[in-house]
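Student: got a structure for you, letters missing:
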């Protein structure tokens, strides 16, 4: 399944080689388990337990935990075994925040993040054209694309199961694709039917050479079916969407790195129900470039687009040029990004206080006769 000896087929390059500590060998993380990772090195696959440095880094920041797609430095042990001694610097990282809804419908969480995939070139946002009687979830697409932009990778939206949409919806697929394109300006949007083989070659074209992609989306979006179509083999188990409610079953239960015949790597992921924003800077602004452009004509430079006079954004909503749903989604993601930033700052301040308490305690202990 994995190419042997030639790590360049998995994306290894001179830049990564320069960051490799002496006395270690390189490997790419293919799958993560508790306290260990399945890695692919030049001499094959190995199960490598985390070294002390990795455990210390992860204890203070979960984002430092090894994840699928990472390049790692392995320290050789006896009997041909390895220890994962260090995670090499990431070129890109798709990070979701630890956000959930509390019993009152508000946001709650710890302000910490989780890396879903690292060193990714392309984020395929897979959204099924239909879930029972529900059409594509534009809000979910906006959220995932914002995180994709923030990761440093290039987002591409795949409207999956496109053949089923035209067969059952009685509406033009082109209209749905236009709605999705309007929700993510500047992002490529493609219809795909992996089961029928439609659009698969187009998806594969994004992975020329040793480029890496991650496929993200809800259960039942056909992610594993798409990965199988790209691989030309049944590398991932698939199941049908339940007929009763149109919801997908969780077939993929872990993230996994899968090299493709002819080049390119894809990371399959379990279905995502809730993805919190994390450490946003430009991601939301890029998704809502249309609102940012309108805002330039608002009377006030700090306009919140709520009830201010001379608001060009509200005027666009009133005229029908900007869907009200779009402004509501912008408001929701802006609030969440601000909340996550406050939570993250509070956590960092708390960690800093704890660190200085330890230092002061040690200093007092040394000063005693």
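Tutor: Everything's here; your move. A quick note: this is a predicted structure, and the numbers were derived from the prediction, not measured.

Student: only C-alpha atoms for contact and neighbour calcs from this point on.
Tutor: Will do.

Student: just the strands in the stretch 101-250 of the chain please.
Tutor: With DSSP state E, counting those that start in this stretch as the criterion, the stretch 101-250 of the chain has strands at 107-118, 122-128, 130-131, 134-135, 154-160, 188-191, 212-216.

Student: one more structure, for comparison:
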């Protein structure tokens, strides 16, 4: 491992010595490691250090439609920003195993997963303290992140503007997130002020990888520029009427920071669909604990007698909007899980059919 690789997040020895890593590395003894720092429709940009990236050619199977019968692989099984790959010349020959991945369900009726970033240590969920502030959306982000092995941190930007309008604005926002961000750190900053942004230093030490997620206009690019100390990312003013911003970030990009950490800025996300792999109970442990106290084990928390959940809502100890969001997310995750199971079954069936087809060809023409 060279200092150049470490500067873009090369993992510690314990991970590199993992059996899956060793197997992939030994299978390509002439290849060299690099990290994906940009992903475009036309291909990838990878880096072997913090200075510059190079365009890399992806393997043929990444370029095919994700039909297993045609030898293609699903998009989430291809490299994403943050992934480590092996290069021979300028051609990617292998994807090294991930230690974490942040995903969401892709837009559209058919089930697909979209990778947001790979090999991440921390996710900054960025939300502006203006009309962008939405506890229910933050809750949804935390559900998507939950179970990924990545630490979430809620970063509230535009604290200076909020305080200028109302002295208690930051405290009010924190109070609104008490139930939503159970055990999750909430940090309020002025994204334009380096001294204020210094509050994020505990998560930005050398070798760490962080991804920023949030809606357009939340201040992700402004925060990135302040952490870099230069105006690298384009920014734009938000509309005063609804605090909506334009997509100033158009693609995901990994950027080395002066602290030695790596930061991935992402375009604003309008749709946050679950993948079906999320654990709802992890983010709604308070509701799950109440449900355990219901008189009936199969209580639907509607009009059943002895329902502890409804009693808590009526007593004001459980926010009705939080419970409604729990039900909505629970149903969405269950629906996505059914689609995922169908897709995995189809994948397994395709493999069996391919194996049978190749056997018939071998029996007829002989193995080559």
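Tutor: Good, I have the coordinates. Just so it is clear, the model here is predicted, and its values are computed rather than measured.

Student: circling back: mean neighbour count and distance to residue 278 of the first structure added to the strands of the stretch 101-250 of the first structure, as a markdown table?
Tutor: Output for the strands of the stretch 101-250 of the first structure, formatted as a markdown table (neighbours: other C-alpha atoms under 10 Å; distance: least, C-alpha to C-alpha, whole Å):
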| stretch | mean neighbour count | distance to residue 278 of the first structure |
| --- | --- | --- |
| strand 107-118 | 20 | 6 |
| strand 122-128 | 27 | 16 |
| strand 130-131 | 21 | 27 |
| strand 134-135 | 12 | 27 |
| strand 154-160 | 25 | 17 |
| strand 188-191 | 19 | 23 |
| strand 212-216 | 27 | 16 |
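
Student: stretch 335-346 of the first structure vs the second structure - mean distance after superposition?
Tutor: Compared with the second structure after fitting, stretch 335-346 of the first structure deviates on average by 0.6 Å (mean C-alpha distance after the TM-score superposition for the first structure).

Student: mind checking the longest strand of the second structure?
Tutor: If you go by DSSP state E, the second structure has its longest strand at strand 32-40.

Student: which part of the second structure lines up with stretch 345-353 of the first structure?
Tutor: Using TM-score structural alignment, stretch 345-353 of the first structure corresponds to residues 341-349 of the second structure.

Student: off-centre distance for the matching stretch?
Tutor: 24 Å (C-alpha atoms, centre = their mean, to the nearest Å).

Student: where do the helices sit along the stretch 201-350 of the second structure?
Tutor: 220-228, 280-283, 285-291, 308-315, 320-365 (DSSP state H, counting those that start in this stretch).

Student: taking these together, which one is wrapped up most tightly?
Tutor: Among the helices of the stretch 201-350 of the second structure, helix 220-228 has the highest mean neighbour count (mean count of other C-alpha atoms under 10 Å), at a mean of 23.

Student: could you give the angle of it to strand 122-128?
Tutor: Interaxial angle of helix 220-228 of the second structure relative to strand 122-128 (axes from the mean of the first three to the mean of the last three C-alpha atoms, to 10 degrees): 120 degrees.

Student: which other residues reach helix 220-228 of the second structure?
Tutor: 126, 191-194, 197, 212-214, 231-235, 248-249, 257-258, 263, 265 (C-alpha atoms under 8 Å, 6 or more residues apart in numbering).

Student: just the buried residues of those residues.
Tutor: The neighbour-count test (16 or more other C-alpha atoms under 10 Å) marks 126, 191-192, 194, 197, 212-214, 233, 235, 248-249, 257, 263, 265 as buried among the contacts of helix 220-228 of the second structure.

Student: nearest to residue 15 of the second structure, of those residues?
Tutor: residue 263 (20.3 Å; C-alpha to C-alpha).

Student: from residue 218 of the second structure, how far off is that closest one?
Tutor: 16 Å (C-alpha to C-alpha, to the nearest Å).

Student: then residue 316 of the second structure?
Tutor: Here residue 316 of the second structure is placed at a distance of 31 Å from residue 218 of the second structure (C-alpha to C-alpha).

Student: show me which of these two is the more surrounded one.
Tutor: residue 218 (29 against 10; other C-alpha atoms under 10 Å).

Student: helix, strand, or coil at the most centrally placed residue in the second structure?
Tutor: By C-alpha atoms, centre = their mean, the second structure has its centre lying nearest to residue 102, at 2.8 Å. At residue 102 of the second structure the chain is in strand, as set by DSSP: H, G, I helix; E, B strand; the rest coil.

Student: map it onto the first structure.
Tutor: In the first structure, the residue matched to residue 102 of the second structure (TM-score structural alignment) is residue 94.

Student: separation between that match and residue 124 of the first structure?
Tutor: Separation of residue 94 of the first structure from residue 124 of the first structure (C-alpha to C-alpha): 12 Å.

Student: kindly report the same for residue 145 of the first structure.
Tutor: Counting by C-alpha to C-alpha, the gap from residue 145 of the first structure to residue 124 of the first structure is 9 Å.

Student: aligned partner of residue 274 of the second structure in the first structure?
Tutor: Per TM-score structural alignment, residue 274 of the second structure is aligned with residue 277.

Student: contact partners for its match?
Tutor: By C-alpha under 8 Å, 6+ apart, the neighbours of residue 277 of the first structure are 96-97, 99, 143, 147, 333, 336-337, 340.

Student: contacting residues for residue 194 of the second structure?
Tutor: So residue 194 of the second structure contacts 226-227 (C-alpha under 8 Å, 6+ apart).

Student: give me that answer again for 6 Å
Tutor: residue 226 (C-alpha atoms under 6 Å, 6 or more residues apart in numbering).

Student: how many residues are close by the counterpart of residue 293 of the second structure in the first structure?
Tutor: Aligned counterpart of residue 293 of the second structure in the first structure: residue 297 (TM-score structural alignment). The local packing of residue 297 of the first structure (other C-alpha under 10 Å) involves 13 other residues.
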